[in-house]
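Q: The following block contains a protein sequence and its predicted model.
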Amino acid sequence: MVKTAKKVNMFRLALRRGIKYRMELTDDDRLCGFGGGYFAWLAPVFDSMDQGGTWHRLRLAGIFENCKYEVLAAAADADLREEMEDGGLTFPQKAEILKQYSWIRRVNTDDMLLHELTGRYLWVMISVSGAAADSRFCLEGFQAEFPWQSFSEYLPEIYQEEGRNSFFERYMAALQSMYEDLEKEVDHIPEYLDYELTSEENLHAFSEWTGGWARDREFTSGQLREVIRNLQRIQSGRGTKSVMRDMVYLVTGREARIIEYFKWHDWMKKSKGLLEEYERLFGKREDTFTVLIDMADPGMEISEEKLRRFLEDFTPLGMCCNVVFLDWNSHMDTHCYLDQNSCLSVPEFGDAGGVVLSENYILG
């Protein structure tokens, strides 16, 4: 309905280019402060390239707890960079310079109209006053929109006579802001539905829409995105060795080997002496398959109980899953300095008499 406004975003990297007082820049490019006293940040100037240009709206993003914050926005056709970047001037002195032009000031307001401003250059100064030792804030940045626009432009001319910044125009601006915010949400629906771009809380909703496969599971956001990316292959290949191997690697970070009953039992019939030991390892029943996980490989911590419950979702109907964790063991003689996975044994003498190593060497 309304014309698309131009936007200037002052987030993340833009926070580095501003001038700050007592605020600390975090590793993820946010301005934070703790305790009482005065904090301030002057945003880098924005040049609209429009002499005598108008401004529409400013929205601030941040968290302020037990403190007061003030936003001073000013516009001017004159380039004030020399004065604003003068290190000899305090922030209150710079604020007085900005107030010589069109300006607006709001306290504890994160959404404000800029209809009173006229000028090519936009300056924004944000100051915070901590009330106590436990005061804290985290400033993420702000977004400014220009040029000025109003729903009153779509009404009969009689409603436009009072002009910009009139009571009726400000009244319409409240409805306009609600409409623009709703329109923005609608425009971003494709991003909400994009599993690569959407926020983490939406990923669990996606899992419910596609069968509730993440319910009662402790997936990370990266694991959720990986499953959604390959969901068609996973669902169509559920119960197959390849999908089960991929899912084990997803939740453990380790490669798994899957041994089916017939693959070892038919071969082991030739060596009946070891058959009992193999049955202890791989199971005695034909409906049992074994998942071998090498714990020597680097990976994530594994809860055996959670892994077994997880594998039940990918086990074919009527089959049983046996999980075996392989770990390093050391066999030594009568002395051992290891805390775990070690066995003491007495070495035995072997008879190598008559064994020929080559035509020149004979043992015994």
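A: Looks like it came in fine.
Q: C-alpha from now on. contacts and neighbour counts both.
A: OK.
Q: Look up how far residue 22 lies from the closest residue to residue 37 other than its chain neighbours.
A: Counting by Cα to Cα, 6 or more residues apart in numbering, residue 37 lies nearest to residue 130, which is 5.1 Å off, once chain neighbours are set aside. Here residue 130 is placed at a distance of 12 Å from residue 22 (Cα to Cα, to the nearest Å).
Q: So these two - more neighbours on which side?
A: A count of neighbours by other Cα atoms under 10 Å puts residue 130 above the other of residue 130 and residue 22, at 22 against 14.
Q: The more buried one reaches residue 70, doesn't it?
A: No: using Cα atoms under 8 Å, residue 130 is not in contact with residue 70, being 11.6 Å away.
Q: got a list of what residue 300 touches?
A: By Cα atoms under 8 Å, 6 or more residues apart in numbering, residue 300 lies in contact with 251-254.
Q: put this beside the first:
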Amino acid sequence: MNYKDPTYYILNKKRDFERGYLHNIKITDNKIKVEDNHKGKGVFISDIYDSHEIKTVWNRMVMEQYGDGLVKFTYYACDEADAIKEKLKSEAITLKEIEALIKEFQVKTVVNAFDIMLNDAVGRYFWFKIEILNLKEKEAVIKSIRIEFAIQSFLRYLPEIYQEDYESRKFLEGFLGIFQSLYMDLEKKIDKNSSYFDPDIADREFLDWLCNWIKIENAYIWDENKLRYLLKNAVKLYEKIGTVKGISDIVQLYASEKPYIIEYYNIKNFSETKSKYEELKRLYTENPYEFIVLLSEKSIPTEKEYKEVYKLISEFKPAHTEFKLVILKENIFLGGHSYLGINSYLSKTSNMQLNGLSKIPFIKLE
């Protein structure tokens, strides 16, 4: 079906809301809400919007908001608004004076309706008033408002007999407008279909959906930015499954730290020195099919992260191999995993403590 897209005004930035009249309303992060110290009630009156054509039939209002407060939406329309626009520019005008000035042009008031048809608003100029009432701890925040007009009605696809009577035509246009809006919203989603498959711009729910396509079964463990990177680079990462590089990359992506990976052949090189070789086997492994992954406690602070990293390594390790995941604590353990410059450091001398209780003073030998 070939039809003309609606022309629209949209308010979704700070400067858009600043053009209107604010009474006990504040603008934060390009959104409007009631000021904290005004008992949960505020009023916003928009700028006057010009369609540049008399007897314009305004089409639709879509408001994006969140929270549970009460939102009352009142809209106005007329063909001559120069006098009103001039008076509204006055900084001394009060809310009561504005409401008295525009009352005769009021079309309708709706409560907590965030997608409504405006077919009963006819005139070149259009504006609206929003009253926000927060109930106890329930706060309403308006994120954006879209006003559509100059739309070609689906009525034109029906036989002319349906357009002969003015009252009948007006009713039928409003009735068809409901289905027309649904149709247009669906068509916009189809037009933007590619955005659902782009990891850079897809919503979080679609990121999880994309993960199912490429068998990322633990999408919930990733924060959003890392998950986007994982989706974009999944093929490259999966090509390295079963390799040291693959394990290192996936662990580094999750933990934001490159792990140390020790394989059996790394310690086998010391087999000629028996005492050292035996100590390395005890500390690491003597199994040719086992490897060790070392990570700092800072990158894996809780048991939850430990289990998630363990699961990632299990998915990327070579078949028929075993591994140990060792968390390096910032302490020195004799005979344990203590590495100078990694999890232990040389510092100024201090008294040695045993069990956190007894102190052994430093004695300088002559």
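A: It's in. What you see is a predicted model, and the numbers here were worked out from it, not measured in a lab.
Q: Now the TM-score, please.
A: Comparison of the two superposed chains (TM-score structural alignment, normalised by the length of structure 1) gives a TM-score of 0.81, and 342 aligned residues with a Cα RMSD of 3.2 Å.
Q: The contacts of residue 300 of structure 1 into CSV, with extra columns for secondary structure and distance to residue 235 of structure 1?
A: Below are the contacts of residue 300 of structure 1 laid out as CSV (DSSP: H, G, I helix; E, B strand; the rest coil; distance: Cα to Cα, whole Å):
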residue, secondary structure, distance to residue 235 of structure 1
251, helix, 17
252, helix, 20
253, coil, 21
254, coil, 21
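Q: Quick check: the two most widely separated of these?
A: Spatial extent of these (Cα to Cα) is set by the pair 251 and 254 at 8.4 Å.
Q: which residues touch the residue mapped onto residue 128 of structure 2 from structure 1?
A: Mapped onto structure 1 by TM-score structural alignment, residue 128 of structure 2 lines up with residue 124. Neighbouring residues of residue 124 of structure 1 by Cα under 8 Å, 6+ apart: 42-45, 71-74.
Q: Skipping adjacent residues, who's closest to residue 124 of structure 1 in space?
A: Per Cα to Cα, 6+ apart, closest to residue 124 of structure 1 is residue 73, 4.5 Å.
Q: Could you pull up the residues touching the one you found?
A: 103-105, 114, 122-125.
Q: Out of those residues, which is nearest to residue 343 of structure 1?
A: For those, the nearest to residue 343 of structure 1 is residue 125 (70.8 Å; Cα to Cα).
Q: Can you show me the strands along the stretch 151-300 of structure 2?
A: Remark: strands assigned in the stretch 151-300 of structure 2 by DSSP state E, counting those that start in this stretch are 260-263, 290-296.
Q: Just name the most buried of those.
A: When the strands of the stretch 151-300 of structure 2 are scored by mean count of other Cα atoms under 10 Å, the highest mean neighbour count falls to strand 290-296 (a mean of 19).
Q: what's the mean gap between that strand and the aligned bit of structure 1?
A: On superposition with structure 1, the mean distance recorded for strand 290-296 of structure 2 (mean Cα distance after the TM-score superposition for structure 1) is 2.3 Å.
Q: Residues contacting that strand from elsewhere in the structure, which ones?
A: 257-264, 284-285, 321-329, 343.
Q: which of those are buried?
A: By neighbour count, with 16 or more other Cα atoms under 10 Å, the contacts of strand 290-296 of structure 2 hold 257-259, 261-264, 284-285, 323-329, 343 as buried.
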